[in-house]
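Visitor: All I have is the shape, not the residue letters:
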């Protein structure tokens, strides 16, 4: 009887230990872009961070606009996005703290191989978009207030174009789905290079325009202000920012490849 009691006591002690260990795992809520998620980068980054800090990162992948809105209302602890004007406003309004540059790539315009709008001959991104409008070439827009959509709207404005009509499709979808739609419809779209590379072997659309400085695409990470939202996991957010911008995170980003190509670049 005493042996059974001792065994039960040991079992209960072990159960208590493991349950306590499970409860001790912290959780970090991260809102980020579909382009970051679709690229596969998070699968290369997060496991090392989770192991190092004994935590679990819950990822919400949406457009930049929605990712920042989630941060504004305190539904996440930290956000990683790519629309600098929106990021700066988020911080200036007191909603975010400790914004840091993480990485960058560029936007590219992809479309049918025969390039009916003739954008390959364009000298600037603005000229490429003017050609798309003039040709009324099928164009698939993110239409979701994402960083990519924000850049697209800037380029239409600079081209003095208000896109509308059957040729202009507002998808309201993430980057991967929009690339797939453009491929199915044999239309054009603007995409971050990282997601394009990740999807390159699944589609027939090549890059038709790239290289303009206006297509530079920086990514930043920002912690939610704990003074506005005391419930957020600020300490773990700061650890996440330090990890991403430190040697370990930066090396993981620089080493990340898909189809043999780098998707993101780090700052020297």
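Guide: Yep, it's here. Remember, it's a predicted structure, so these values are computed and weren't measured experimentally.

Visitor: can we go C-alpha only for contacts and neighbour counts from here?
Guide: OK.

Visitor: For the longest strand along the chain, name the packing helices and strands.
Guide: Ranked by number of residues, the top strand in the chain under DSSP state E is strand 96-110. Packing partners of strand 96-110 (3 or more C-alpha pairs under 8 Å, 6 or more residues apart in numbering; DSSP states H and E): helix 84-92, strand 189-192, helix 193-199, strand 207-209, strand 216-224, helix 234-245.

Visitor: If we go by neighbour counts, what in the longest one is buried?
Guide: To tie it back to what came earlier, the one meant is helix 234-245. Under the neighbour-count criterion of 16 or more other C-alpha atoms under 10 Å, helix 234-245 has 234, 236-238, 240-241, 243-245 buried.

Visitor: Take this one as well and set it beside the first:
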């Protein structure tokens, strides 16, 4: 497990001694894309809350919330999120934003997936036993990847299927070095594209939608939880000023925003 800590010199424990300090457990994609670097200083300026960030896979972030080791989550694994909220220790879960996943691979494209839909692409990769590099870390991206294999009726395994157990940025570098295929959120890929020998080969179908929610944690998860801090962040990130920041992030550098703000939207209509 790789922990990426921001704004904290030591491994944090929920409800630390700082008067207004909260712990945000989130995905590596929000860290690796640079989005948090854009949002968190503004949140601190607006609210007075300092943020200690732990960037891991969504599954690990949810486990932190379950154990009362975080005050708020920003994650992208909807089925796991819904299960967690149903357990009763979480507070409100609100829609924040979306982007999409892309299937990446080397320019040579040995499995010939270029331009195909995600289901057909996964079938071709498995049939060719082409190198595929998985995060293998129970993250939202890993969960999405597993769903794509299942939808394709393919069971990955053997020497061609390799897991890093690391975040998105590290997994992209491994896939590039091995001239393999991988699944990535578009934002992290775009921020690292110039350092990678990988191209977008399959994109745009409904199965590749990537939706993010913010989830508050309550004291039912543990006495150290700061529900006031979690609520402050959750309220802020779905409010219009933060949503505008999200909608503009990446536009100047990449010619397109890396995330689409969705607070208040009908989630059933996303991607349509």
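Guide: Arrived safely, thanks for sending. Everything quoted here is computed from the prediction, not taken from an experiment.

Visitor: Now the longest strand of the first structure: buried residues?
Guide: Within strand 96-110 of the first structure, the residues that count as buried by 16+ other C-alpha under 10 Å are 96-97, 99-110.

Visitor: and if you look at stretch 50-66 of the first structure?
Guide: Buried residues in stretch 50-66 of the first structure, counted by 16+ other C-alpha under 10 Å: 50, 55-56, 59-66.

Visitor: that older thread, what stretch of the second structure does the longest strand of the first structure fall on?
Guide: Under TM-score structural alignment, the match for strand 96-110 of the first structure in the second structure covers residues 90-104.

Visitor: same question, stretch 44-55 of the first structure
Guide: Counting by TM-score structural alignment, stretch 44-55 of the first structure pairs with residues 38-49 of the second structure.

Visitor: I'd like to check what contacts the matching stretch. Which residues are they?
Guide: 20-22, 50-51, 229, 232-233, 236, 242, 245-246, 249 (C-alpha atoms under 8 Å, 6 or more residues apart in numbering).

Visitor: Give the single residue among the residues you listed positioned nearest to residue 64 of the second structure.
Guide: residue 22 (13.3 Å; C-alpha to C-alpha).

Visitor: any idea what the closest one aligns with in the first structure?
Guide: In the first structure, the residue paired with residue 22 of the second structure is residue 28, using TM-score structural alignment.

Visitor: Can you give me the neighbour number for that match?
Guide: Residues near residue 28 of the first structure, counting by other C-alpha atoms under 10 Å, number 22.

Visitor: Tell me which residues touch it, please.
Guide: Counting by C-alpha under 8 Å, 6+ apart, residue 28 of the first structure has contacts 55-58, 76-78, 233, 236-237.

Visitor: show me where the stretch 51-200 of the second structure has strands.
Guide: Assigned by DSSP state E, counting those that start in this stretch, the strands in the stretch 51-200 of the second structure fall at 72-75, 90-105, 132-134, 161-163, 182-185, 199-202.

Visitor: thinking again about what came up before, and the contacts of stretch 38-49 of the second structure, which is closest to residue 83 of the second structure?
Guide: Using C-alpha to C-alpha, residue 233 is the member of the contacts of stretch 38-49 of the second structure that sits closest to residue 83 of the second structure, with 22.1 Å.

Visitor: In contact with the corresponding residue of the first structure for the closest one, which residues?
Guide: Aligned by TM-score structural alignment, residue 233 of the second structure pairs with residue 240 of the first structure. Residue 240 of the first structure makes contact with residue 49, according to C-alpha under 8 Å, 6+ apart.

Visitor: how distant is the helix ranked longest in the first structure from the center of its chain?
Guide: As assigned by DSSP state H, the longest helix anywhere in the first structure is helix 2-23. Relative to the mean C-alpha coordinate of its chain, helix 2-23 of the first structure is positioned 43 Å out (C-alpha atoms, centre = their mean, to the nearest Å).

Visitor: Deepest-packed of the helices and strands packed on strand 96-110 of the first structure, please.
Guide: Of those, the one with the most neighbours on average (mean count of other C-alpha atoms under 10 Å) is strand 189-192, at a mean of 25.

Visitor: returning to what we had before: can you list the contacts of residue 28 of the first structure in a markdown table and add distance to residue 33 of the first structure?
Guide: Formatted as a markdown table, the contacts of residue 28 of the first structure follow (distance: C-alpha to C-alpha, whole Å):
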| residue | distance to residue 33 of the first structure |
| --- | --- |
| 55 | 21 |
| 56 | 19 |
| 57 | 15 |
| 58 | 13 |
| 76 | 13 |
| 77 | 15 |
| 78 | 12 |
| 233 | 20 |
| 236 | 20 |
| 237 | 17 |
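
Visitor: what's the closest of those residues to residue 177 of the first structure?
Guide: Closest approach to residue 177 of the first structure among those (C-alpha to C-alpha): residue 58, at 21.7 Å.

Visitor: Is that closest one in contact with residue 29, as I believe?
Guide: Yes: between residue 58 of the first structure and residue 29 a contact is recorded at 4.8 Å, counting by C-alpha atoms under 8 Å.
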